[in-house]
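[1] have a look; sequence and predicted model below, questions after that.
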Amino acid sequence: MKRIFPYLALCTWITAHAAPQMPAERLDTLAADPYWIALGHWETGKLGGWRSYVDDEDFFLAKEGPGNPGAELRATLEALYQPASLGDQHPQCTYPARTRWLREQLQLTDLPQPPCSEYRAWYADINPHSTVLVFPAAYLNSPSSMFGHTLLRIDQPDIHENNTAMLSYALNFGAFIEGSDNSILYAWKGLMGGYPGLFALVPYRDKLKEYSRLENRDLWEYRLNLSPEETGRMVEHVWELKQIRFDYYFFDENCSYRLLELLEIARPGIELTEQFPITAIPTDTVRAVKDAGLVESIDYRASREKELLARAEPLDSAEQQWVLRLAEDDRLLDAPEFLALPAPRRALIQDAAFRLLRYRSVGEERTAASAGRSYRLLQSINRNPPPTLQLDRPDLPEEGHESRTWQLGAGTREDRAYAEYGLRMAYHDLNDNLSGFPLGAQIEILQLKLRQYEDNHWQLQRLDLATIRSLTPRGDLLKPWSWQVAGGLERVLGEDGDERLVSHLNGGVGGAWQLGGDALGFALATARIEHNEDFAPFVATAAGFNTGLLWHNPVGTLSLEAAGDYFHNGEVRRRLSLNQQWEISRNLGLRLTAQREFSQLAAPVNEVMLELKWYHY
């Protein structure tokens, strides 16, 4: 429905209530007020003036409203004096946040009184009292959740007394996707603003069900110190944004950025969005909210996966096989060989089997068979309860290193010395400072490295568009695949012994295994597509491998890797590498890199570099 009323101007002089004549200076001052700017989601344009993030003309009352806060304020003031007979279509009912603010600023005591029954019933049902910022941890196997996600939970007044969090409402901003785009198209359209973004305020339990993977991801809940009035102020603005479209971009105008705008409306005067002129990564926005003094307390809820693995950790291999068997056939609870086990061990096995069933059920329709197995296991657990599961809270995600990285290195390649300068936009690799990140996870977006040799020869060393690696250990109970994908420009050995800048796309899949508490071993089969001037075909393909060891040690993280590519044209390229990072501070690291490259086209080449990494948003 268009929110522009064709008879708006006419009503200013024929209705019983006409908009008061306000001094132009007063209206100009209000139009420049930060709160009015926040209500219209305006920002200063690149070439001056204003532009609104809202990409939907239905949001504005003035034709020039998207680029003129003053015109929109005047149009709103006139619209508020429309006849009350308009009912729920009255601008006061459509724009409750604007109405409240203008009434307070201009002492508008003679406004018409439309019933706004639809809005009032909606607001009463939500009954906003307090706000919780919810951060589900990063999930590499989902393109939209690789960096984590943020949403707001709106709680009622009795949340603590009655433990009714599941009856709360979730306030979420996300891409609206029609149809079923594949992961590649999804990523491309998300990067280029190909999806509209919409706000939604839905029951929290429904949001958890919609994001079924949330149950298998660590969940952090940051209770904010917003007052009931501030929470209500935010919710009334959400009504104004109902079905209003924004352009959605993964890296800046995303879920986290839009929620920061709402918090600025809840508490006028705080400045959150201006900290993110280029990218808005969820962990960075959580850190900004915390630094602004908005966080009152923090709660942690471990994922089902983490709880399952913690319960199974004290079980030996034979006992974990019992877990698998019981999860498939609850009749084995009465098997003599199972009953022969000591009662404390049976208690652990039964509980782990029940948790495995719950883990497998996420995202699947509940069946009578699975429900029956769960019930039988619960009965057995009640007869022989295990000890309470104790889980240590991991490092807070916002206390990890910041997302953008500046890099300065010095090294030698055979007998040539060089300096290397780099910038990575986001946000973590396998060797980076580990606190707040899982071991074996890597997401790098837009990394540039320039090299300056001692004869003042400069060259582009690499330009990585994206490098993603997920090394998740396999075990007796869970057997996830590990995988990697990367694309961009990089230097490789050439025919004349020099380096060639080639474009490439490569990926791999395989497995990773836990080697003690702080080490992973991994092995992946890989495939590569490359454009190389030394090769006759425009595009060359290769099959290969990537294997290695990752160890988080007392000073940092060490990786040892061996990789090879076997091209269809006969070229064979292999690489051995060692990386050790010393974690100097949260946002400072020192890394030693040593590698030896082999190629059919040239003699082996050795390279050593010492690199300083400064993590700075």
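    Arrived safely. Residues are numbered from 1 along each chain as shown.
[2] please count neighbours and contacts with C-alpha atoms only from this point.
    Will do.
[3] residue 166 versus residue 347, what's the distance?
    As defined by CA to CA, to the nearest Å, residue 347 lies at a distance of 30 Å from residue 166.
[4] name the residue in these two with the higher neighbour count.
    A direct count of neighbours by other CA atoms under 10 Å for residue 347 and residue 166 places residue 347 higher, at 19 against 16.
[5] how about that one: what's its closest non-neighbour residue?
    Setting aside the residues directly before and after it, residue 347 is nearest to residue 386 in space (CA to CA, 6 or more residues apart in numbering), at 4.9 Å.
[6] take this one as well and set it beside the first:
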Amino acid sequence: MKPLFYFISVFLFTSFSSSATQSISVLAKHPIWLKLGHYKNQPTTISYITNASFFIADNGRNDPVAELKATIHAFNNQPLTQCRYPARYQWLKEQGLTFSMPAAECPKLQQWREQQAIHSVSLVFASGYMSNPASLYGHLLLKLNRSTESKNKLLDYSINYGAHVPDNENGLVYILKGLFGGYKAGFSDQLFYRHQHNYGEIELRDLWEYTLNLNERDVAFIANHLWEILGTEFDYYFADENCAFHLAQIIELVIGDQLTSESSPWVIPATIFSRLNSATYQEQSAVKKVTFTPSRDTVFSKYVQSLSEKELSFAKQIFAESAVLKSKSFLALPVQSQKAIIGALFELVQVKQIQKQTPVKISELKNALIQARLKLPMGENKVKFQFTQQPPHKGQKPSNSSISAMHTAEQTQYTMGFRLSYFDTLASDIARIPFSNLEMLDTELMFTNGETYINKIHLLDLESFNPNQLSWANESKWSWKINVGFDRQPALCRTCKRSFVMGGAGQAWQFSNNTLAYSLINGYLGDLAKNSHFYDSSVEVGIITGTDSGIKLRASYEKSFLNAKNPAQTKLELAVPINQDIDIRLAVTHANSAMWQLKLNYYWQ
């Protein structure tokens, strides 16, 4: 009898152990468990998180099975582990696991999560910022919404992902380390108003908030996981392992793999929002609503546009001489006109203070405006504007494939092109910096007479025209451009080509929402076409204009200083959008001869 009892006991124990081991093995391969550990997909399962202190198992960074076993053991023997890993604890309980230790008291977690209850989650897009290489493509934040009717939304928490960059880091080092690795990065939490102030008030960037359509369980699950990863470290790569990638992966905990792809060599914030708008959650749209928050500069532009010609004339006079506020002509205006003028000038003062322009004059003007406003009747003088800015998911997709036909007096050529990212001056301005160019890895192959050539490789092509919109407000903004690469110049001669680095600086003037003129001084270094030197300089003038329907035109004239024998180059380019993903370009370039080009662009992500 005893041998039979022993045999049955061993059989049951072995079966149970085998079943438990199999269950753990299955759980360790579950997509949610892998996301909780930020493990990469095959061929490797190493975690994106680099600091060993995040993992319970010694080899937990490389082994999700070992990390799961160590987590279960800790939950059974060390109840405070629940406070460090609340999302793991929540998910494992939901999978049917039970633990020998009761639920732990976690006062710090409770205070962070429940002092003001988190009722929803948002992703926030901040438009691009040309003064910071890391923000050229825009930025993505995660927002934990705590606000109620009595609690302001600026008290919401925001979760940021960014590189840990030393103060006063050299710009070239910053770019190289950002592209090729060298910085650690991580998640941090702050009250949202700090980010809104920095982006909207200082850097003058518009914000779009996508509130997600998540249930209470999933909101709590995301909050629990954010608690787990605050303070962890990652390797930072500007092109792919950036804010857009890692914050999108947090949202994928509850909506699945609809936002990111580890096989893609680049991740751009606008792409995440385009995919988010198409994503589903429990058979509904993952996005509940989209809210626009204008920057201080956008608000000021609206104020100026709302003024009548007479009111704008007074605003110009008052900015030049604040004593006009006490003049009979100003005081004779209707009260609402006086309020509108003073309101617009207050917004201008705010912008000038941010830009630190003529601080003494601006301080005197601000005091004069306050005194003038106090003399007017009480009442609401803040104008409510309707903003028409479109959200990022409606913009052109960042990558580009193209085909074109080029014709000169000597031959007809055909090209196929690929551009990694992002937009040029003739692209849609939706959620992008108007009158700017941000292109990386723009390449073309040329086919002619049965032969194939490289027609263009532009590694980096940046233009920021940063126009002076209000000459009367003493605006003096710099325009600039940078281009690095190789291209052929068939309008100069049949075999002309150049490998170059160029930079330019100057000024631009905006005449309407759609029209800008510019003037630049450019410098070139490299193997230049029809040039006996390795350097050259030129003057360039141009105009960019467009219609509300999206048709755009750019005309430019460039003449060399140092190589006077070379003719000036004149270029005219027209862009006609067909839909969000396709446009047609017609370009005419003239130097020694004329070159015509008809191009079809397809935009994708």
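    Structure received. Values in this document were obtained by computation on a predicted structure and should not be read as measured data.
[7] give me the TM-score for this pair.
    The TM-score (TM-score structural alignment, normalised by the length of structure 2) is 0.87; 577 aligned residues with a CA RMSD of 3.0 Å.
[8] contact partners for the residue nearest to residue 347 of structure 1?
    Each residue near residue 386 of structure 1 by CA atoms under 8 Å, 6 or more residues apart in numbering is listed here: 344, 347-348, 351.
[9] same thing with residue 161 of structure 2?
    Each residue near residue 161 of structure 2 by CA under 8 Å, 6+ apart is listed here: 141, 185-188, 242-243, 246-247.
[10] out of the residues you listed, flag the one nearest to residue 590 of structure 2.
    Each of the contacts of residue 161 of structure 2 was scored against residue 590 of structure 2 by CA to CA, and residue 242 proved nearest at 42.0 Å.
[11] tell me the SS of the residue nearest to residue 347 of structure 1?
    The three-state label for residue 386 of structure 1, taken from DSSP: H, G, I helix; E, B strand; the rest coil, comes out as coil.
[12] identify the residue of structure 1 aligned to residue 61 of structure 2.
    Applying TM-score structural alignment, one finds that residue 61 of structure 2 aligns to residue 66 in structure 1.
[13] can you give me the neighbour number for the closest residue to residue 441 of structure 1 other than its chain neighbours?
    If you skip the residues right next to it in sequence, residue 441 of structure 1 has residue 470 as its closest partner in space, 5.0 Å away by CA to CA, 6+ apart. A count of nearby residues for residue 470 of structure 1, using other CA under 10 Å, gives 24.
[14] kindly report the same for the one 3 residues further on.
    For residue 473 of structure 1, the tally of surrounding residues (other CA under 10 Å) stands at 21.
[15] show me what it aligns to in structure 2.
    In structure 2, the residue paired with residue 473 of structure 1 is residue 467, using TM-score structural alignment.
[16] give the contact list for that match.
    When the contact criterion is CA under 8 Å, 6+ apart, the partners of residue 467 of structure 2 are 477-479, 507-510, 516.
[17] contact partners for residue 301 of structure 1?
    Listed by CA under 8 Å, 6+ apart, the contact set of residue 301 of structure 1 reads 218-220.
[18] that older thread, just to check, the residue nearest to residue 441 of structure 1 is in contact with residue 482?
    Yes. In this structure residue 470 of structure 1 lies within contact range of residue 482 using CA atoms under 8 Å: 5.4 Å.
[19] ok, the contacts of residue 161 of structure 2 in structure 1: which stay?
    Here the contacts of residue 161 of structure 2 are checked against structure 1 with both residues aligned by TM-score structural alignment, their matches' CA atoms under 8 Å, and the contacts held in both are 141, 185-188, 242-243, 246-247.
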